[in-house]
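In: Here is my input; please provide its structure:
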Amino acid sequence: MDLSEYRSEFPILKNKIYLNTCSLGALSRRSREYVKTYLAQWDEFGASAWYSLWMNDIAAVRNMIAEILHADKDEIALGHSISTLLSTVASCFRYDDREKIVVTELDFPTANYQWFAKESLGARIEMLSSPDSVHIPLEKFQEAIDDKTLLVSTSHVFFTSGQIQDIATINTIARRHGALCIVDAYQSVGQVPVRVHDMGIDILVSGGLKWLLGGSGITFLYVRKDLASSLQPSSIGWFGVSNQFEFAPDRINLIDSTRRFETGTPSVAALAAFKGGLEIILEIGLENIHKAAKQISEELVERLKKAGFNPCVAENPTERSAIVMVPHPDPSSAVGALSKRNIIVDFRKGCIRVSPYFYNSSEDIEKFVFALKEIS
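Out: The predicted structure follows:
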């Protein structure tokens, strides 16, 4: 499948070499049009748009997310941020018989902050260290997870190395000891296929900001169907109760599905932008996107090596995502210099972070490596 035709869908690619999808996906014309439509509906219908239009749009987005994750539609809840969703999930747990929570030093901070904040309630955090700043050996999970473990909270793809973790195996280890696994999939869903049922995932969080091309302010939660109704969040909102438009102030009847984790009124503007991104992802197909992202990122790794750089990526190519780290003595200055050449990348912890996607070309990669060589 030739994906080059989609380049015209993303105006930024006309004047920039955009290699920073893992920070923020490129804005599509489709997302822009959906936001304009939302504003026009607001202007024309006012509050009545909630009942005639927007509640249906919210349901449609949930359904598209379910399709992407190969989940059931009632296993999806929407949120405003990963932090908010994790806070709601965390409100379900007590730290009595089981108090251990296993995290890693390579996970995004907001995921770990949630659990460190529970130490005052009795949680005990065990943080796994990395031998190379790229991966966490499975043996470390096997050693850490025991019958005192309540939760394992970790990433599918690490944000500072791009390494793809074997989440199915980690889930199996956790389940063997009666623990639940919470997966931060912000850096995987979209670029790496995720089949939540096949992978045995209990709980997963992700969002529109990056590989799903939806922008900020819209995230989502998956909770396994047979688990969701057994979890009782104490942090709740009116979108998580049944018959919400009865406006009953004297009782709580949580929805009997993952939707019980929805809290306040969603941002319909953010949802509109997200809808455009999801449509493009589903239109192209996740397998086609994964193949294209894998091909372009491996080309990047090879070109960097030939140019004398030493990209910091997983040793095994099957564990590499489309996030490529390039060690550099002054990554911040390098990113600034590249920006002046209309090349957009990012930096993290002593490295330039490069994240090509299906809409990038071999010419983009060639120009980036040439420019990096010139400024280094």
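In: drop to CA atoms for contacts and neighbour counts, all remaining ones
Out: Fine.
In: hey, where'd the strands end up in the stretch 51-200 of the chain?
Out: For the stretch 51-200 of the chain, the strands defined by DSSP state E, counting those that start in this stretch occupy 76-79, 100-104, 124-128, 149-155, 180-184.
In: And the residue nearest to residue 357 when sequence neighbours are not counted, how far from residue 360?
Out: In space, and not counting its chain neighbours, residue 357 is closest to residue 293: 5.0 Å by Cα to Cα, 6 or more residues apart in numbering. With the distance defined as Cα to Cα, to the nearest Å, residue 293 ends up 9 Å from residue 360.
In: Mutual contacts of the two, please.
Out: Both residue 293 and residue 360 lack any common contact, where contact means Cα atoms under 8 Å, 6 or more residues apart in numbering.
In: just so I have it, where are all the helices in the stretch 201-350 of the chain?
Out: For the stretch 201-350 of the chain, the helices defined by DSSP state H, counting those that start in this stretch cover 225-228, 268-284, 286-306, 331-340.
In: and the closest residue to residue 324 other than its chain neighbours, how many neighbours?
Out: Spatially, and ignoring its direct neighbours in sequence, residue 324 is nearest to residue 354 (5.2 Å; Cα to Cα, 6+ apart). Residue 354: 26 surrounding residues under other Cα atoms under 10 Å.
In: do residue 238 as well
Out: When neighbours are defined as other Cα under 10 Å, residue 238 has 19 of them.
In: That one and residue 245, how far apart?
Out: Distance of residue 238 to residue 245, computed by Cα to Cα: 9 Å.
In: what sits against the nearest residue in space to residue 256 that is not next to it in sequence?
Out: Leaving aside its chain neighbours, residue 256 sits nearest to residue 229 (5.5 Å; criterion: Cα to Cα, 6+ apart). The contact partners of residue 229, by Cα under 8 Å, 6+ apart, come to 256, 257, 258.
In: for the stretch 51-200 of the chain, what spans make up the helices?
Out: Secondary structure of the stretch 51-200 of the chain (DSSP H, counting those that start in this stretch): helices at 55-69, 82-90, 109-116, 138-144, 167-176.
In: another one to check against the first:
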Amino acid sequence: MTTHLDLAQGWPDGKGYLLNHSAGLPPLSAADALNQGLFGPWVASDDQVWTHWMTAFDRFRAALAQVINHEPAMICPQASVTSGLSQVLNSLPAKPGRNRLVIAERAFPSLGFVLSVAQRHGFELVIIPRSENTLDPAVWSRYLNKHVYCVVFTHVHSNTSECHDIAPLCALARDSGAISVVDVAQSIGVRPVDARAWNADFIVGSCLKWLCGGPGAGFMWVNPERLANCEPSEVGWFSHSNPFEFDIHHFEYAGDALRFWGGTPSVAPALIAAHAIESLLEIGLERLEAHNRTLIDQVCREIAPQYLVSPPEAFQRGGTVVLDLKSAQDQFAQQLRDAKLQFDVRKEGIRLSPHFYNGDEDMAQVLSCLPRD
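Out: The predicted model follows:
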């Protein structure tokens, strides 16, 4: 039987590390990969340094394409999730009579910040309050009317670990005439992301968390049906169909998703993320997801239902278990710290996120820290 130790060869000892919703641990070989891919061509000082560096982005896009079940050409590197969302909003033509932007209050705040700033350009922001159950498509249906220009769905919410069934939501948006954007920052790598099955208009995400790719390795995916109508205003030489043409009198959008790329990109994040994703794909994302579910289920079976913030049903839950022990919360948190477990706390509760380099002993420690009557 394969154990987590077998899966985790070549990775740091993640014992007690339950912060994968914040930042996944990189492969032990990540530093060497960075040195070879970034500094190797750089110090070689030949005239083909960008030719060498471009292979990092090719690898990055190819690896992500396997994760999201689509073509590399429809993926564009981004600095962050929010930069991708900003690019969406500044690239599409106006639709007369449609000026509303819709998002759930539980979404990550920076996405809301992007939509809020967009109000300067005539948009109206509509936020679905926390009191409404956005796991129910009927809630979204009430908000998706003829005035909605764009709706942002979150696959897995960071503070509650609620996991939405995205395909029906994207169908609702399409039927209403609204543009759909899906944030997968908290799900990609630990829950299936399927661009073909979802048929969203755009997907934005990050490799920082479950893909263990580090900061700066964001991305956006563009539905091929939307691409021809996208003319981003934030462009640079890497948005060009031929970045190395260097003719100031001629600009032509790249024929694929790279039209969203902009100016000179950061090579290091792409190198690290590509190396990490390729390593995870060798293990198998299905195995990683199953391992995560098994560990979380150990806690969900043992803890009293009233202390469970994240959904009790596995299919509605992301890779994080969120606990709120009410009056015993501070005691529980201190017990976790004393046990050298790494976690964080939000107003909704304590967040615990095991990855493949965690094992049964980590979850047993969590359970042993529960206050006793």
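In: Out of the contacts of residue 229 of the first structure, grab the one that's most surrounded.
Out: In terms of neighbours by other Cα under 10 Å, the contacts of residue 229 of the first structure top out with residue 258 at 26 neighbours.
In: Would you mind measuring from that residue to residue 275 of the first structure?
Out: Distance of residue 258 of the first structure to residue 275 of the first structure, given as Cα to Cα: 20 Å.
In: Residue 203 of the second structure contacts residue 194, correct?
Out: No: contact criterion Cα atoms under 8 Å: residue 203 of the second structure and residue 194 do not qualify, at 10.0 Å.
In: The two: which has the busier surroundings?
Out: Legend: neighbour count by other Cα under 10 Å for residue 203 of the second structure and residue 194, higher for residue 203 (31 against 19).
In: and the more buried one, what pairs with it in the first structure?
Out: Using TM-score structural alignment to pair residues, one finds that residue 203 of the second structure aligns to residue 204 in the first structure.
In: May I have the residues that are in contact with its match?
Out: Taking Cα under 8 Å, 6+ apart as the criterion, residue 204 of the first structure is in contact with 182, 183, 184, 185, 221, 222, 223.
In: Only the buried members of those: can you turn that into a PyMOL selection?
Out: Buried residues among those (16 or more other Cα atoms under 10 Å), as a PyMOL selection:
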select buried, resi 182+183+184+185+221+222+223
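In: Return the closest of the contacts of residue 204 of the first structure with respect to residue 24 of the first structure.
Out: Of all these, residue 24 of the first structure sits closest to residue 185, with 14.7 Å by Cα to Cα.
In: how far away is that closest one from residue 363 of the first structure?
Out: Computed with Cα to Cα, the distance linking residue 185 of the first structure and residue 363 of the first structure is 29 Å.
In: ok, now which ones touch residue 273 of the second structure?
Out: If you count contacts by Cα under 8 Å, 6+ apart, residue 273 of the second structure has them with 60, 207, 211, 212, 213, 214, 217.
In: And the second one, how close does it get to residue 362 of the second structure?
Out: Yep, that's residue 207 of the second structure we're talking about. According to Cα to Cα, residue 207 of the second structure and residue 362 of the second structure sit 24 Å apart.
In: Among the two, which residue is more densely surrounded?
Out: The neighbour count for residue 207 of the second structure versus residue 362, taken as other Cα under 10 Å, is higher for residue 207 (31 against 19).
In: Once you drop chain neighbours, what's closest to the more buried one?
Out: residue 213 (4.8 Å).
In: got the contact list for that neighbour?
Out: 24, 26, 207, 269, 272, 273, 274, 275, 276, 277.
In: wait, isn't residue 253 of the first structure in contact with residue 241?
Out: Yes: Residue 253 of the first structure lies in contact with residue 241 (Cα under 8 Å); the separation is 5.4 Å.
In: Same drill for those two, tell me which one is more crowded.
Out: Higher neighbour count among residue 253 of the first structure and residue 241: residue 241, with 22 against 13, using other Cα under 10 Å.
In: what's the neighbour count on the closest residue to the more buried one other than its chain neighbours?
Out: In space, and not counting its chain neighbours, residue 241 of the first structure is closest to residue 254: 4.2 Å by Cα to Cα, 6+ apart. Neighbourhood size, residue 254 of the first structure [other Cα under 10 Å]: 23.
In: show me what contacts the nearest residue to residue 177 of the first structure once chain neighbours are set aside?
Out: Computed as Cα to Cα, 6+ apart, the closest residue to residue 177 of the first structure that is not its neighbour in sequence is residue 147, at 5.2 Å. If a contact means Cα under 8 Å, 6+ apart, then residue 147 of the first structure has 98, 177, 178, 179 as its contacts.
In: how about the first one, what's its partner in the second structure?
Out: When the second structure is aligned by TM-score structural alignment, residue 98 of the first structure is paired with residue 98.
In: What residues does that match make contact with?
Out: Residue 98 of the second structure makes contacts with 146, 147, 148, 149, as judged by Cα under 8 Å, 6+ apart.
In: could the residues you listed go into JSON lines alongside distance to residue 43 of the second structure?
Out: Output for the contacts of residue 98 of the second structure, formatted as JSON lines (distance: Cα to Cα, whole Å):
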{"residue": "146", "distance to residue 43 of the second structure": "56"}
{"residue": "147", "distance to residue 43 of the second structure": "55"}
{"residue": "148", "distance to residue 43 of the second structure": "51"}
{"residue": "149", "distance to residue 43 of the second structure": "48"}
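In: Buried among the residues you listed? Need that as a selection in ChimeraX.
Out: In ChimeraX, this line selects whichever of the contacts of residue 98 of the second structure come out buried by 16+ other Cα under 10 Å:
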select :147,148,149
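In: ok, the contacts of residue 98 of the second structure vs residue 110 of the second structure, which is closest?
Out: For those, the nearest to residue 110 of the second structure is residue 149 (19.1 Å; Cα to Cα).
In: Look up how far residue 104 of the second structure lies from the closest one.
Out: Separation of residue 149 of the second structure from residue 104 of the second structure (Cα to Cα): 15 Å.
In: Same check on residue 180 of the second structure?
Out: 13 Å.
In: what's the overlap in contacts for the two?
Out: Common neighbours of residue 180 of the second structure and residue 104, using Cα under 8 Å, 6+ apart, are 152, 153.
In: before we move on, the earlier item: got TSV for the helices of the stretch 51-200 of the first structure, with distance to residue 21 of the first structure too?
Out: Shown next, in TSV, are those (distance: least, Cα to Cα, whole Å):
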stretch	distance to residue 21 of the first structure
helix 55-69	18
helix 82-90	18
helix 109-116	19
helix 138-144	28
helix 167-176	22
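In: can you redo these as TSV with distance to residue 314 of the first structure and mean neighbour count?
Out: Formatted as TSV, the helices of the stretch 51-200 of the first structure follow (distance: least, Cα to Cα, whole Å; neighbours: other Cα atoms under 10 Å):
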stretch	distance to residue 314 of the first structure	mean neighbour count
helix 55-69	25	18
helix 82-90	26	20
helix 109-116	21	16
helix 138-144	14	14
helix 167-176	16	19
